[in-house]
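In: show me the folded form of this:
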Amino acid sequence: MLIRSEFDIQFQLPAPITMLAMLDLHPSVDALAREVTPLVVEHVDGGQMSRLVTEKYQDSYGNRCSRVHLPAGAVRLSGSNVVEIDGMPDLMKIDAQQAEVRDLPAAVLPFLLASRYCEVDRMCGLASDLFGSVPKGWLLAVTIRDWVHDHVSFDYNSARPTKTALDLFTERVGVCRDFQHLAITLTRAMNIPARYVAGYLGDIRSPYAGAGDFSAWYEVFLDGRWWTMDARHNHPRIGRVLMATGRDATDVAITTTFGVANLTHFYVESNEIDGDGNLILPQGHPEASIAA
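Out: As a prediction, the model looks like this:
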């Protein structure tokens, strides 16, 4: 299966600023990439567009990052890629075992701890009350995932950048990142390492759900490896394309600006294509209806 993903994000800047961006594919996806246009940053001045130099680096989690100094005015960030995947839904292993903390690899221990949006230390008692009787391992992980899915409503209008897992537990309404933060927090509180994931997830072989966006999900560490979980879409999905992993949304923000940046345009799409590059649109997509 071929999946084409692309983005076009534009800002108006009242003054020069520096920006960090995390908009390239994760290095682990390189073997699947068939076409890649890495992040391009351009400045628009009087109708003339000039490309800006970006500094590339990898963070402590192995994510590809960019730092760029932006002049005042209009700025455009864009990129695209085509990856080839097996087209299978998220893997499951119902007998996956949970390791004792003393036996976990040192590299996954940070994913048991509290972080900016995941107040594990404040929710351990709550997690124990809710899930203490559930057998450890895969069943515990999916029980937490499904509990969050069943007890939280999705609403774009409820989004705010400061909302934490504890806020969501209280308010019970949020966007995809909020679902994942609460699930991650409760999972860590039950001694299963959990990490936040950002990437593309289009409505591939699923009913059309609206305009494209970047997506968040999370992974749990069982049986010595990471497994995909998604508290918003609590059923296996096809077509996830990985961009970055971290402790929570702080570590994988698509852009971080050190100054004022007013968003003026936001476009993200991720769709299946055929061998000739033609879009295979999901059921219910407006363009698919027109074509029919």
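
In: CA only for contacts and neighbour counts going forward, please
Out: Will do.

In: wouldn't T255 be in contact with Q10 here?
Out: No: applying CA atoms under 8 Å, one finds T255 not in contact with Q10, separated by 11.4 Å.

In: which one of these two has more residues nearby?
Out: Set side by side, T255 and Q10 show more neighbours around Q10, with 20 against 13, by other CA atoms under 10 Å.

In: tell me which element the more buried one is part of?
Out: strand 2-13 (DSSP states H and E).

In: what's around S133, how many residues?
Out: 9.

In: now do the SS call for V40.
Out: The assignment at V40 comes out as strand when based on DSSP: H, G, I helix; E, B strand; the rest coil.

In: just to check, it is in contact with L77?
Out: Yes: counting by CA under 8 Å, V40 touches L77, with 5.7 Å between them.

In: element containing D150, please.
Out: Per DSSP H and E: D150 is located in helix 138-151.

In: show me what secondary structure element comes after that helix.
Out: Downstream of helix 138-151 (by DSSP H and E), the next one is strand 153-154.

In: following that following strand, which helix or strand shows up next?
Out: Per DSSP H and E, the first helix or strand lying C-terminal to strand 153-154 is helix 165-171.

In: which helices and strands does that next one pack with?
Out: If contacts are counted by 3 or more CA pairs under 8 Å, 6 or more residues apart in numbering; DSSP states H and E, helix 165-171 sits against helix 176-189.

In: which parts of the helix it packs on are buried?
Out: By 16 or more other CA atoms under 10 Å, the buried positions in helix 176-189 come out as 176-189.

In: helix 138-151 and that one, what's the angle between them?
Out: 140 degrees (axes from the mean of the first three to the mean of the last three CA atoms, to 10 degrees).

In: let me know the next secondary structure element after helix 176-189.
Out: Following helix 176-189 in sequence, per DSSP H and E, is strand 194-200.

In: counting contacts, what elements does that next one pack onto?
Out: helix 176-189, strand 214-222, strand 241-246.

In: circling back to that earlier point, Throw the buried residues of helix 176-189 into a markdown table and include distance to Q58, thanks.
Out: A markdown table is the format used below for these (distance: CA to CA, whole Å):
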| residue | distance to Q58 |
| --- | --- |
| C176 | 25 |
| R177 | 23 |
| D178 | 26 |
| F179 | 27 |
| Q180 | 24 |
| H181 | 24 |
| L182 | 27 |
| A183 | 27 |
| I184 | 24 |
| T185 | 26 |
| L186 | 29 |
| T187 | 27 |
| R188 | 26 |
| A189 | 29 |
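
In: Proceed likewise with the subsequent sequence, for comparison:
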Amino acid sequence: MTAYRDPFGNWCSRIVAPQGRFVLSTDALINDSGAADVVAPWATQTPVENLPESTLVYLLGSRYCETDQLTEIAWQRFGSAPTGWARVQAVCDFVHQHIKFGYQNASRTRTALGAYNEGQGVCRDYAHLAITFCRCLNIPARYCTGYLGDVGTQPPYAPGDFAAWFEAYLGERWYTFDARNNRPRIGRVLIARGRDACDVALSTAFGATTLEAFKVWTDEVVAD
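Out: Now for the predicted structure:
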């Protein structure tokens, strides 16, 4: 196994898989502050001409985020909303209500436009649609993949899974937003950032493979 940095700065591992059945696994103990996602209603929207060059790629369309087909809809729905944090939150509120969540609705080919038209999906679809609307509104937005446990939420808890959310650039920094849950959460474990899910798949195979099963666990460990 070898490791490298991708163009987005993510740490990646590369492996030549043996023929036959094999298992990949990892486990880690994460030290989390216990603080929820930052909420900053005062965060302003940076005029597009003043955005840092490093953020401009997150204004462009990408594999799952068709800005060219959703720009008119974005401005019709959110063009009159206050700028900055309030506008991103308005996007999240709409996406949260518009998409019906269900694991049975997962599709690896569904794009932001598909999620908008179908009104169903999983966390990555919420993120893709919110990201696309933000980009259409000249707000840089990038896709985040990782783990999100149930810390701070009420049971019963669903089986563990990978999670997706996004970050929007406001003022002079990136802020976390989550259109799927649409409220501050505790204990996000960020694995990678990119333009959309195509850039940061948890695994990519070059050849014939069959995924038999996967298990995700994010259990809270109470300090002594």
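
In: quick one: TM-score?
Out: Scored against TM-score structural alignment, normalised by the length of structure 2, the superposed chains reach a TM-score of 0.97; 223 aligned residues with a CA RMSD of 0.9 Å.

In: where does the helix holding D150 of structure 1 end up in structure 2?
Out: Aligned using TM-score structural alignment, helix 138-151 of structure 1 spans residues 85-98 in structure 2.

In: the matching stretch vs structure 1 - mean distance after superposition?
Out: For stretch 85-98 of structure 2, the mean deviation from structure 1 after alignment is 0.4 Å (mean CA distance after the TM-score superposition for structure 1).

In: the alignment partner in structure 2 of A96 of structure 1 - how many residues pack around it?
Out: In structure 2, A96 of structure 1 lines up with A43, judged by TM-score structural alignment. Applying other CA under 10 Å, we find 17 residues neighbouring A43 of structure 2.

In: contacting residues for A43 of structure 2?
Out: Contacts for A43 of structure 2 (CA atoms under 8 Å, 6 or more residues apart in numbering) come out as G84, W85, L170, G171.

In: which residue, other than its chain neighbours, is closest to the residue nearest the centre of structure 1?
Out: In structure 1, the residue lying closest to the centroid (CA atoms, centre = their mean) is A198, at 1.9 Å. Leaving aside its chain neighbours, A198 of structure 1 sits nearest to A216 (4.6 Å; criterion: CA to CA, 6 or more residues apart in numbering).

In: what residue in structure 2 is paired with that neighbour?
Out: A216 of structure 1 maps onto A164 in structure 2, with residues paired by TM-score structural alignment.

In: shouldn't that match be in contact with R142?
Out: No: contact criterion CA under 8 Å: A164 of structure 2 and R142 do not qualify, at 10.8 Å.

In: related to what we said a few turns ago, any chance of the helices and strands packed on strand 194-200 of structure 1 in CSV, with distance to A72 of structure 1 too?
Out: Formatted as CSV, these follow (distance: least, CA to CA, whole Å):
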stretch, distance to A72 of structure 1
helix 176-189, 30
strand 214-222, 26
strand 241-246, 28
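
In: so which of these is nearest N157 of structure 1?
Out: Proximity of these to N157 of structure 1 was assessed by CA to CA; the nearest stretch is helix 176-189, lying at 12.1 Å.

In: what angle sits between the closest one and strand 194-200?
Out: Using the same axes, to 10 degrees: helix 176-189 of structure 1 against strand 194-200 is 160 degrees.

In: residues near the alignment partner in structure 2 of M243 of structure 1, how many?
Out: The alignment partner of M243 of structure 1 in structure 2, by TM-score structural alignment, is I191. By other CA under 10 Å, 15 other residues sit near I191 of structure 2.

In: roughly how far does I191 of structure 2 sit from C144 of structure 2?
Out: With distances taken as CA to CA, to the nearest Å, I191 of structure 2 is found 8 Å from C144 of structure 2.

In: residue contacts, A36 of structure 2?
Out: Taking CA under 8 Å, 6+ apart, one finds P184, R185, I186, G187 in contact with A36 of structure 2.

In: what is the aligned counterpart of E287 of structure 1 in structure 2?
Out: Counting by TM-score structural alignment, E287 of structure 1 has no partner.

In: what do you get for N63 of structure 1?
Out: Aligned partner of N63 of structure 1 by TM-score structural alignment: N10.

In: from memory its match sits against R193, does it?
Out: Yes: taking CA under 8 Å as the definition, N10 of structure 2 is a contact partner of R193 at 6.9 Å.

In: centre of the chain to stretch 72-83 of structure 1, how far?
Out: Centre-to-centre, stretch 72-83 of structure 1 and its host chain are 18 Å apart (CA atoms, centre = their mean, to the nearest Å).

In: so which bit of structure 2 is it matched to?
Out: The alignment of stretch 72-83 of structure 1 onto structure 2 (TM-score structural alignment) covers residues 19-30.

In: now stretch 144-152 of structure 2: buried residues?
Out: Quick answer for stretch 144-152 of structure 2 (16+ other CA under 10 Å): C144, T145, G146, Y147, L148, G149, D150, V151.

In: nearest spatial neighbour of R124 of structure 2, skipping sequence neighbours?
Out: Per CA to CA, 6+ apart, closest to R124 of structure 2 is A164, 5.3 Å.

In: show me the contacts for the one you found.
Out: Applying CA under 8 Å, 6+ apart, the residues near A164 of structure 2 are C123, R124, A127, Y143, C144, T145, G146, Y147, D178.

In: 7 Å - rerun?
Out: C123, R124, A127, C144, T145, G146 (CA atoms under 7 Å, 6 or more residues apart in numbering).

In: which of these sits closest to N31 of structure 2?
Out: G146 (15.3 Å).

In: so what's the residue count around R108 of structure 2?
Out: So R108 of structure 2, with other CA under 10 Å, has 10 neighbours.

In: sweet, I'm off.
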